[in-house]
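Q: Here is my input, please return the structure:
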Amino acid sequence: MIKINQTFEQVYEPKKALLVYESVNADNFYIEAFDIGKNGKPLNAHPLSVSESIALAKSLANTAELSNTFLQSRNLLPENLLYTSTAIEGFAIWYTPPQKVSLRFIETLGIPCGSVAVPAMIWKANKSGLSVYAVKSPNKIKPDANQKLYHAPFFNVYESGKVCMGTVEIRIEEDCCLEDFMERWQAYFYNSYFSHTMHGHVPVKGNIVQLWQALYKTGKAFPVENLIATPLKIKDLL
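A: Here you go, the predicted model:
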């Protein structure tokens, strides 16, 4: 009760007012700031400055509800992490080397489900979506910003790299740590059923069904000569 009374007894004086304008023809916003005079009237209208924006952001970040722990690492940053943004609309970009993973395909494709070789991959994801690309990168060599991107050689991936997750239920919490975030998106992708190409996009040279059938039959490494280049480099994803 004492703490509640102390809270009620605190006196708050108006110091600044913000007026938000939204463009009629575009999704743009403009914020105007007002200083508040001794008589409570707004004075000195001006565009919200960088320093005022930073002060406001810090004030909001101090509240428990808006504290931002999204994509914070538990420890040292993962070695395969390439880039991360922990903003409200934060995202991460990471790399996985050539490896064998377990893939699932719908029965009508005639491709067995099980362990098969995939190429080195670049992943970009936020809370709600995933994009994937392939790179021609040897084992254990981390790609740099100028690494050329290739189309991911999978079904269910648009030409842009965005993945159609179908009926997969995506659960990424607001406070999801970086390591869990990366692990979950890889699991969502590899554990979903691959079913069809997207809008006529051909992600590999030759027949994609025959390519995966041959990989299962031979157990060989993914043939990177079958990858198709995109106009993008890793730096274009930042």
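Q: When you work out contacts or count neighbours from here on, use the C-alpha atoms and nothing else.
A: Will do.
Q: got the contact list for A92?
A: Applying Cα atoms under 8 Å, 6 or more residues apart in numbering to A92 gives the contacts L71, L81, L82, Y83, T84, S85, W123, K124, A125, N126, M182.
Q: In strands, which of those appear?
A: Using DSSP state E, L81, L82, Y83, T84, S85, W123, K124, A125 are the members of those that sit in strands.
Q: Could you identify the most distant pair in these?
A: S85 and W123 (13.9 Å; Cα to Cα).
Q: Compare these two (neighbour count), which wins?
A: W123 (21 against 15; other Cα atoms under 10 Å).
Q: I'd assumed L149 was in contact with that one.
A: No. Contact criterion Cα atoms under 8 Å: W123 and L149 do not qualify, at 11.0 Å.
Q: Next, show the common contact partners of those two.
A: Joint contacts of W123 and L149 (Cα under 8 Å, 6+ apart) are Y133.
Q: hmm, back to that, most neighbours of all the ones in strands among the contacts of A92, which one?
A: Using other Cα under 10 Å as the neighbour criterion, K124 leads these with 23 neighbours.
Q: So what's the residue count around the closest residue in space to it that isn't next to it in sequence?
A: Closest residue in space to K124, ignoring its immediate chain neighbours: I93 at 4.4 Å, by Cα to Cα, 6 or more residues apart in numbering. For I93, the tally of surrounding residues (other Cα under 10 Å) stands at 21.
Q: mind listing what I93 touches?
A: L81, L82, Y83, T84, I122, W123, K124, A125.
Q: Tabulate those (CSV), appending distance to E22.
A: Output for these, formatted as CSV (distance: Cα to Cα, whole Å):
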residue, distance to E22
L81, 37
L82, 35
Y83, 32
T84, 30
I122, 37
W123, 34
K124, 30
A125, 29
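Q: Just the closest of those residues to E32, please.
A: Of the contacts of I93, the one sitting nearest to E32 (Cα to Cα) turns out to be T84, at 31.0 Å.
Q: all strands for the protein, in order.
A: Going by DSSP E, the chain shows strands at 16-22, 29-36, 42-47, 81-85, 91-96, 99-105, 114-118, 120-125, 130-135, 148-151, 193-194, 229-233.
Q: For the comparison step, fold the sequence that follows:
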Amino acid sequence: MSGISTGRASADVSLQSALLLYGAKDEETVFATAHPIALVKGRPTIGAGRPLQRDALISALTKLAEHAAPKAEFLPPTVLGISPSAVTWWCPPGMRRVFFKCQTLGERSAIVPHPGLVFQAANAGFRVFAVAGNDRPAADTKLYEPPYFNTWDNGGICIGTARVPKRVDVASIPRWEAGFFESAFTHPNAGGKRVAYKDGEYAFWRDMLDGKFGDSFPLECLVPMKFAVQALVNGRVGGVA
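A: Sure thing, here's the model as predicted:
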């Protein structure tokens, strides 16, 4: 039986036992039994149960709650929201190196200006969006398309060979960012327009790599989306491709 990654534990876990709850009505549980799990012809099968006493039930649920609940941790000012399945944060605008490896632009690398970015690492995938301005985004801050290759609609990032963490937590934010910035951009993905620029995205990134914009990202090239930051934090932005 294969293990199941919890995303929080230090090791994988596997199915061990089952609890069955009994009651006369849908929302009235009056009795519980514990059952071992055995492999029968390669399939996990629930074995015979035994009555579960109140103290044992409370102990089991307490241990589950300790592992399932998010651990208390210091939240830096760049964190915009956390949930059991996602972390959303802001990356201020600045100069960062990018890497390109594609047929049209060749293999190139340069330090270029980036807009403010909002990242979200989640169990469902990795996403990035742009924001205008230098201040920490608020709930109603408008999101823009990420002006990058290797991105899908709704901010989805094509991971490819990028090395990103397995964990989704605040402590892993630097490694998620490194996985994005240190991987090579190879091609524009299918979907909507990512950047508003004469002659398209290849011309835009050629000019970026050539240093045309100095140390200021051209915000007029950002493509607006219909979402704000709060919608992303609350899980109301469409799924990752």
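Q: ok so, going back, and the strands of the first structure: which comes nearest A187 of the first structure?
A: strand 99-105 (10.1 Å).
Q: which residues of the second structure does the closest one align to?
A: Under TM-score structural alignment, strand 99-105 of the first structure corresponds to residues 94-100 of the second structure.
Q: how much does that stretch stray from the first structure?
A: Once the two are superposed, stretch 94-100 of the second structure sits an average of 0.8 Å from its aligned residues in the first structure (mean Cα distance after the TM-score superposition for the first structure).
Q: Grab the longest helix from the second structure for me.
A: Across the second structure, the longest stretch assigned as helix under DSSP state H is helix 54-68.
Q: neighbouring contacts of the match of strand 99-105 of the first structure?
A: Contacts of stretch 94-100 of the second structure (Cα under 8 Å, 6+ apart): 106-116, 181-186, 215.
Q: Could you turn the buried ones of the residues you listed into a ChimeraX selection?
A: The buried residues among these can be selected in ChimeraX (16 or more other Cα atoms under 10 Å) with this line:
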select :111,112,113,114,115,116,183,184,185,186
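Q: circling back: gap between the longest helix of the second structure and the chain center?
A: Relative to its chain's centre, helix 54-68 of the second structure lies at 29 Å (Cα atoms, centre = their mean, to the nearest Å).
Q: Next: stretch 79-92 of the second structure.
A: The answer for stretch 79-92 of the second structure is 8 Å, by Cα atoms, centre = their mean.
Q: and the end-to-end length of it?
A: 11 Å (Cα to Cα, to the nearest Å).
Q: Could you do stretch 67-75 of the second structure as well?
A: 20 Å.
Q: Buried ones in it, by neighbour count?
A: Applying 16+ other Cα under 10 Å to stretch 67-75 of the second structure flags no residue as buried.
Q: can you check stretch 135-142 of the first structure too?
A: Result for stretch 135-142 of the first structure [16+ other Cα under 10 Å]: buried residues V135, K136, S137, K142.
Q: now swap in stretch 32-40 of the first structure and tell me
A: Those would be A33, F34, D35, I36, for stretch 32-40 of the first structure by 16+ other Cα under 10 Å.
Q: ok, the residues you listed vs S131 of the first structure, which is closest?
A: A33 (38.7 Å).
Q: Who are the contact partners of that closest one?
A: Contacts of A33 of the first structure by Cα under 8 Å, 6+ apart are K16, A17, L18, L19, A45, H46, P47, L48.
Q: Among the residues you listed, give me the pair with the biggest separation.
A: Distance extremes for the contacts of A33 of the first structure: the farthest pair is K16 and P47 at 12.4 Å, using Cα to Cα.
Q: Just want the angle from the longest helix anywhere in the first structure to strand 91-96.
A: Assignment by DSSP H gives helix 178-191 as the longest helix of the first structure. Angle of helix 178-191 of the first structure versus strand 91-96, following axes from the mean of the first three to the mean of the last three Cα atoms, to 10 degrees, is 70 degrees.
Q: how much does helix 178-191 of the first structure deviate in direction from strand 81-85?
A: Per the same axes, to 10 degrees, the angle that helix 178-191 of the first structure makes with strand 81-85 is 110 degrees.
Q: Pipe the ones in strands among the contacts of A92 of the first structure into CSV and attach distance to F29 of the first structure per row.
A: Listed next are these as CSV, based on distance: Cα to Cα, whole Å:
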residue, distance to F29 of the first structure
L81, 33
L82, 32
Y83, 28
T84, 26
S85, 22
W123, 31
K124, 27
A125, 26
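Q: and which of the residues you listed is nearest to I208 of the first structure?
A: W123 (20.9 Å).
Q: Nearest residue to the closest one in space, ignoring adjacent ones along the chain?
A: Per Cα to Cα, 6+ apart, closest to W123 of the first structure is V132, 4.8 Å.
Q: The one you found: what's it in contact with?
A: Contacts of V132 of the first structure by Cα under 8 Å, 6+ apart are M121, I122, W123, K124, H151, A152, V157, G161, K162, V163.
Q: Repeat that for I46 of the second structure.
A: Per Cα under 8 Å, 6+ apart, neighbours of I46 of the second structure: S17, A18, H35, P36, I37, A38.
Q: what does L75 of the second structure give?
A: Contacts for L75 of the second structure (Cα under 8 Å, 6+ apart) come out as V170.
Q: With the one 10 residues further on instead?
A: Residues near S85 of the second structure by Cα under 8 Å, 6+ apart: A122, N123, V168.
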